[in-house]
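Trainee: dropping the sequence and predicted coords here.
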Amino acid sequence: MKLTQLLSFLAVSALLSGSVLANDVAVGDVLIKDVWVRGTVAGQKATGAFMTLSSAKGAVIIGGASPIAGAVEIHETLKDGEVMRMRQVKSLPVLAGQARELKPGSHHVMLMELKQTLKEGDSVPLTLRFEQDGTTQEATVNAPVRALGSAPMKH
């Protein structure tokens, strides 16, 4: 009987540690998951943060902050003729019941005026502000830094 209890405890512990390591955060019904930040080289002043957002009721991301950046903005990438360009957007809706993926080459969070170089293995505190049901809320995640040339992990 003790072996069964031990195995059950180990299985539950493994599941819980996987959730913690994934850096998923929920505030209200907004879930922020699979968050990561692209690494930088010395002197680089901006980088992107990427994640998947979801909400049963819907929400609107309206901004962010990080102690390692002078400014945090929501950006989109657009094709202008043969040139890819980024521009700031004031807000980004997360539709009810639908996942919103922020990824390279699309919508993303831009960390600007960086105060330090970000290396693979670092962790970046990132606070996102969103509106839901007429109130503004904040959620803070610790985003792992991936190597400069990293592509998102597929599950």
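Mentor: Looks like it came in fine. Numbering: from 1, shown residues only.
Trainee: from here on, contacts and neighbour counts on C-alpha atoms
Mentor: OK.
Trainee: how about the helices of the chain, start to end?
Mentor: 2-21 (DSSP state H).
Trainee: structure two is appended below for comparative analysis:
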Amino acid sequence: MTKLFASLLLAGAALSAQAASAPVTVQGAWARPIVPGQQSSGAYMTLVASEPLTLLGGESPAAGIVEIHQMKMEGDIMKMRAAENLPLVPGKPLQLAPGGYHFMLMDLQDPFKAGSQIPFTLRFRDAKGKVSTVQLRLPVQRVAPHDAHR
């Protein structure tokens, strides 16, 4: 248990350090493990921008396809659709979480196993049209980390 706790602390520190120079902070980032035969997973996080930004998407060498998706109730049916991009309002958290907006990782190169990490890159565009990236290492775990809802 102590080894797992230390790994989670290091992963959190790495996320904070890697995002520190960008105009966005990333909190509670994680990805779900998959079961045998499954070819997709979800990645979740909370983004807080310090200036107007647009989340353009993400990419990872661990997945052939990474898309922003939205889960939404339409009547009695839960539907999932791809979203082209998402605006970030300065100071207002954008939560990417199960049951709402999230990253869908498809065509996985290897199974995502709990306790591992996957490299992940976020892409943003600022109000002047400049595109920037934030490099992350997402911990793969069964449940959201304790700081996922800040």
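Mentor: It's in. Note that the structure is a prediction, hence the values are computed from the model and not measured.
Trainee: mind telling me what residue 70 of structure 2 corresponds to in structure 1?
Mentor: Residue 70 of structure 2 maps onto residue 76 in structure 1, with residues paired by TM-score structural alignment.
Trainee: check residue 139 of structure 2 too.
Mentor: That one, residue 139 of structure 2, aligns with residue 144 by TM-score structural alignment.
Trainee: its match reaches residue 121, doesn't it?
Mentor: Yes. Counting by CA atoms under 8 Å, residue 144 of structure 1 touches residue 121, with 6.3 Å between them.
Trainee: please say which of the two ends up with more neighbours.
Mentor: Neighbours were counted for residue 144 of structure 1 and for residue 121 using other CA atoms under 10 Å; residue 144 has more, 24 against 12.
Trainee: what's stretch 96-108 of structure 2 aligned against in structure 1?
Mentor: Using TM-score structural alignment, stretch 96-108 of structure 2 pairs with 102-114 in structure 1.
Trainee: and the contacts of the matching stretch?
Mentor: Residues outside stretch 102-114 of structure 1 that contact it (CA atoms under 8 Å, 6 or more residues apart in numbering): 44-53, 66, 68-78, 101, 152.
Trainee: filter these down to the buried ones.
Mentor: The neighbour-count criterion (16 or more other CA atoms under 10 Å) marks 45-53, 66, 68-69, 71-77, 101 among the contacts of stretch 102-114 of structure 1 as buried.
Trainee: picking that back up, quick one: buried residues of the match of stretch 96-108 of structure 2?
Mentor: So for stretch 102-114 of structure 1, counting by 16+ other CA under 10 Å, buried means 102-104, 107-112, 114.
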